[in-house]
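Participant: okay, here's the prediction I keep looking at, along with the sequence it came from:
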Amino acid sequence: MIPMKKILWTLFLIAYSFTAFSQSYFDDGLSSEWHSQRREELRKLMPASSVAVFFNNPVKNRTNDVDFIYHPNTDFFYLTGFREPNAVLVVFSEKREVNGKLVDELIFVQNRDPRAEMWNGKRMGIEGMKNELGFEEALLNTDFGTKSGINLQDFDKILTFSLSEEIEESSANQPLNQMIDEFKTATAYPDKLNEISAQVYKMIKTSDLETSDRVIQMLKRYERQYPEMMQDPLINSFMNAESPEKRMLVKDEMPDQKLDITSLASMMSVLREVKTPEEIALLKKAVMISAVGQIEVMKAAKVGMTEREIQGVHEFIYKRYGAEELGYPSIVGGGNNGCILHYIENDKRDLNDRLLLMDLGAEWRGYTADVTRTIPINGKFNAEEKAIYELVYLAQEAGIAISKPGVTFQEIDAAGRQIINDGLANLGIIKKGESHMYFPHGTSHHIGLDVHDRGTRDPLKEGNVFTIEPGIYIPEGSDCDPKWWGIGVRIEDDILITKDGAVNLSEAAPRTIAAIEEMMRLPSVLEEWVLPEID
């Protein structure tokens, strides 16, 4: 007889060998009708006689037999609302007969499995996809490929994303790997195909005698960054052809490809950059939760706290409101750590009287905020900190002031960058007109399902939600007076574009010097929360 302890230990190990991908759906999230309408909008952008194939994200291992909490591919979630792995969405540009039914989309999902669901939560299965997510036709992922009734070669264009990255080999990913293998076989997917080679082929195929010189200049820039592309004989021949006429001969040798791994990304960027009212409502909630986190930290912050303690206060606020995740790893940098743009270690133990830069965002029903505030840990900006902070604030104000439909990210960036450049020169940190690295990043990016969300670089439109985040970072050892060393300031707000201009969704979190210092004088609800000492 096997001892009971051994049985329980075996069951424990089995439990942790399963993947953490249980469902998490919300009554106050996006509706199945909303996702269905997004698929309809995608069809409007697809060329005639085309099919779009979306694979959901693989499971990623954290360590040993523990996986990271599953996060769906955001394009997949946008179109389906589905949050399980080992799934494929197939969208047709027009209705097609599949297995005797006329449909314009199919979704392939994992089956119901009572044993797996006991450990990891309920799966949707075929009936759930139909009844809860509104799909007319759903199939098991084991039916993807030759069993599905779809012949991909019947389409003029097959739209998907690059499948060049290796997926972790594990039992959790076995169904996904099988489906990708089936897809590659059905489409004769080239071994070395990736986004770069696909873009290069597209540039060459669309060139002519008049534009080929310009294409060559673009390819030379690509070559410096991706020298391996010259291993492709057709690209090499095109680059080294002696004349535009001979380039056209090489172009004619290039096969017409049904498989397109570049256009779908552009279509999804067009769809996702303009937020619907439903998306804006979710983003407002995510942003407001993040703003409250900044407010409560301003009240709780004091000399002697740790970066991780500050991080914990922010994230506690998020969880207290019911936010399911962080939009990205929290950045909490004290002193010189604030000069590291993506500092996520957050392990400084004793915050002194320097500045504290906090870049964090709650994820609410899939949508993420991105709010940054910089505060003096002792509650009072010194003269040098004030001077730098005021420059960043004025730069942000300039960007917000001009934000409206028709304005570009480049114009917003230029408005703030000019203020920062002139201000740094006036402070003697740089010489007038001198190039510098104290403001090394762009000022804006779209936010949504991803913190750096899909979107074009077109002029702003009503419904865009994006950041304005100028910054100045003067790390220790910089070529300026040491009194400026270790000052890092970023102010980041989330901006909605309406027909009337810009709305600052995160304005509840103080961002002027006076308002921050006033907030930091207020008592914190956490002051009475004293935990026991642990050796």
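Facilitator: Structure received. Predicted, not measured: the structure shown is a model, and the values here were computed from it.

Participant: all contacts plus neighbour counts: C-alpha atoms, from now on.
Facilitator: Fine.

Participant: residue 56 contacts residue 87, doesn't it?
Facilitator: Yes: Residue 56 lies in contact with residue 87 (CA atoms under 8 Å); the separation is 5.5 Å.

Participant: I would like the residues contacting stretch 416-427, please.
Facilitator: The contact list for stretch 416-427 (CA atoms under 8 Å, 6 or more residues apart in numbering) reads 391-392, 394-399, 430-433, 439, 470, 472.

Participant: give me the number of residues near residue 479?
Facilitator: 12 (other CA atoms under 10 Å).

Participant: just residue 133 next, same as before
Facilitator: Neighbours of residue 133 (other CA under 10 Å): 19.

Participant: so who does the most centrally placed residue in the chain touch?
Facilitator: The residue lying closest to the centre of the chain (CA atoms, centre = their mean) is residue 450, at 3.0 Å. Residues near residue 450 by CA under 8 Å, 6+ apart: 74, 327, 367, 368.

Participant: check it against this one:
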Amino acid sequence: MPTAHQARRERVLEAIHPGALLVFAAPVALRNNDVEHEYRQHSDFYYLTGFDEPESVLLLRSEAPHFVLFVRPRDPERETWDGPRAGVEGARSLFGADEAYPIAELDERLPDLLKGMPRLYYALGGEGDARVLAALAKLRRRERQGAEWPTALIEPAEVLHELRLRKEPEEIELMRRAIAITREAHLAVMRAARPGAHEYELEAILRRVFREAGSERPAYSPIVGSGPNATILHHRKNDRRMNDGELVLVDAGCEYGYYAADVTRTFPVSKRFDATQRAVYEVVLAAQLAAIERVRPGSTVQDVHAAALDVIVDGLIELGLVEGPRTIALEEKRYQTFFMHGTSHWLGMDVHDVGRYRRGGAPRPLEPGMVLTVEPGIYVPQSAGIDPRFAGIGVRIEDDVLVGPDGPVVLSADVPKTVEEVERACAG
């Protein structure tokens, strides 16, 4: 029975035949001086191999050997410092490579491995460009000797990212686990929020719950925005003191098995919404529910956004924040002061996952197996002319939704969302 990674490689090989695909591992990134950031493998590389070491290169060939890895060799001294390496033998025995070589031999061996391949799928713009172009130049110089070489250099996203866009059952299960952990973290911060606490205290709880449950890392830097900070879409300082009577917006998800969760909830610091906060919240919730209903085969991401926008505009007019009539408000985009972003993005190994949103110049239809977020919001700035009752209120509600054969499957449905559910969760 092939592993998930092997099955993915086989689908890629079928799609690129005749040709080769080349992916470089993510580089190690320096944080400052000689201190490194935590290492995370390039999602494409991990998707096809399950191999999470740096200084590695993957080559898939439509002719044998089909699966070739270049990796760091075993090095007892370095492994004492940095941990064990699979090495060349491990690349074969543990990860199933047909052939494996030390990474130092890449420049020497790559031309021969690309010889006879009419097409090379490789994403230009990375650290491997010079080495790939040097290998192609070396083959070009051998043309008079009868060498054939890749004359077409093709962006691999058209093959690889289209596969990643449609999730297999084992991928959905990993996402469900990431979301289940994320749920526990959101419940924990709802219980812990109180006047006088700081945003970073909630961030610390999120990170602790993620890690205690076996998550490798947050899928992105947690956003904890209280009071007016909730109107900053990507607020990340998380350093403000929370006050009585405010809302706090928490946008946080963990990563599990290289798959991301992305969930946002907004809740009252003092455990209960006041009437104004509740009015704004109910508009956002109604917009989200309308948008989720559009997540079904044949709809588009633009349809999902349009469904949310219709409800948001009606709500803003009713609240007195936007002047109607509705058609003019939409035409003149009067809502953009309060709702300025799209409603959805793909979700998977990357929190903003890969895959095109348009095909043939038109929005692409949703298909079963795709996963996207649904996250409308209302953000009322503290500006002159704004009704002071609403100024500084920010509300976003975000769920992770699978396109099922018959409609939406809300993977994060267990995270409290209605006003009553949120207040119960805050009360503990």
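Facilitator: That came through, no problem. In this text, all values refer to a predicted model and were calculated from it rather than measured experimentally.

Participant: before we move on, the earlier item: buried only: go through the contacts of stretch 416-427 of the first structure for me.
Facilitator: Buried residues within the contacts of stretch 416-427 of the first structure, counting neighbours by 16 or more other CA atoms under 10 Å: 391, 392, 394, 395, 396, 398, 399, 430, 439, 470, 472.

Participant: for the fifth one, list the residues it contacts.
Facilitator: Residues in contact with residue 396 of the first structure, defined by CA under 8 Å, 6+ apart, are 416, 468, 469, 470, 491.

Participant: again, only using 7 Å
Facilitator: Counting by CA atoms under 7 Å, 6 or more residues apart in numbering, residue 396 of the first structure makes contact with 416, 468, 469, 470.

Participant: cool, the first one as well?
Facilitator: In this structure, residue 391 of the first structure makes contact with 419, 420, 423, judged by CA under 7 Å, 6+ apart.

Participant: got a winner among those residues for most neighbours?
Facilitator: Neighbour-wise, these (other CA under 10 Å) top out at residue 420, 25 neighbours.

Participant: could you check which residue of the second structure pairs with that one?
Facilitator: In the second structure, residue 420 of the first structure lines up with residue 312, judged by TM-score structural alignment.

Participant: distance of that match from residue 96 of the second structure?
Facilitator: Separation of residue 312 of the second structure from residue 96 of the second structure (CA to CA, to the nearest Å) stands at 52 Å.

Participant: what do you get for residue 31 of the second structure?
Facilitator: Residue 31 of the second structure is 33 Å from residue 96 of the second structure, by CA to CA.

Participant: same question for residue 82 of the second structure.
Facilitator: Taking CA to CA, one finds residue 82 of the second structure at 24 Å from residue 96 of the second structure.

Participant: between the two, which has more neighbouring residues?
Facilitator: When residue 82 of the second structure and residue 96 are compared for neighbours, residue 96 comes out ahead with 18 against 9, by other CA under 10 Å.

Participant: that one -> the first structure?
Facilitator: Counting by TM-score structural alignment, residue 96 of the second structure corresponds to residue 134 in the first structure.

Participant: also residue 205 of the second structure?
Facilitator: Residue 205 of the second structure maps onto residue 313 in the first structure, by TM-score structural alignment.

Participant: next one: residue 215 of the second structure
Facilitator: Using TM-score structural alignment, residue 215 of the second structure lines up with residue 323 in the first structure.

Participant: that match - how many residues pack around it?
Facilitator: 23.

Participant: distance check, it against residue 435 of the first structure.
Facilitator: 42 Å.

Participant: now residue 319 of the first structure
Facilitator: From residue 319 of the first structure to residue 435 of the first structure the distance is 43 Å (CA to CA).

Participant: likewise residue 130 of the first structure?
Facilitator: On the measure of CA to CA, residue 130 of the first structure and residue 435 of the first structure end up 58 Å apart.

Participant: which position in the second structure aligns with residue 440 of the first structure?
Facilitator: So residue 440 of the first structure corresponds to residue 340, using TM-score structural alignment.

Participant: distance of its match from residue 309 of the second structure?
Facilitator: Counting by CA to CA - residue 340 of the second structure and residue 309 of the second structure are separated by 10 Å.

Participant: I appreciate the help and will end here.
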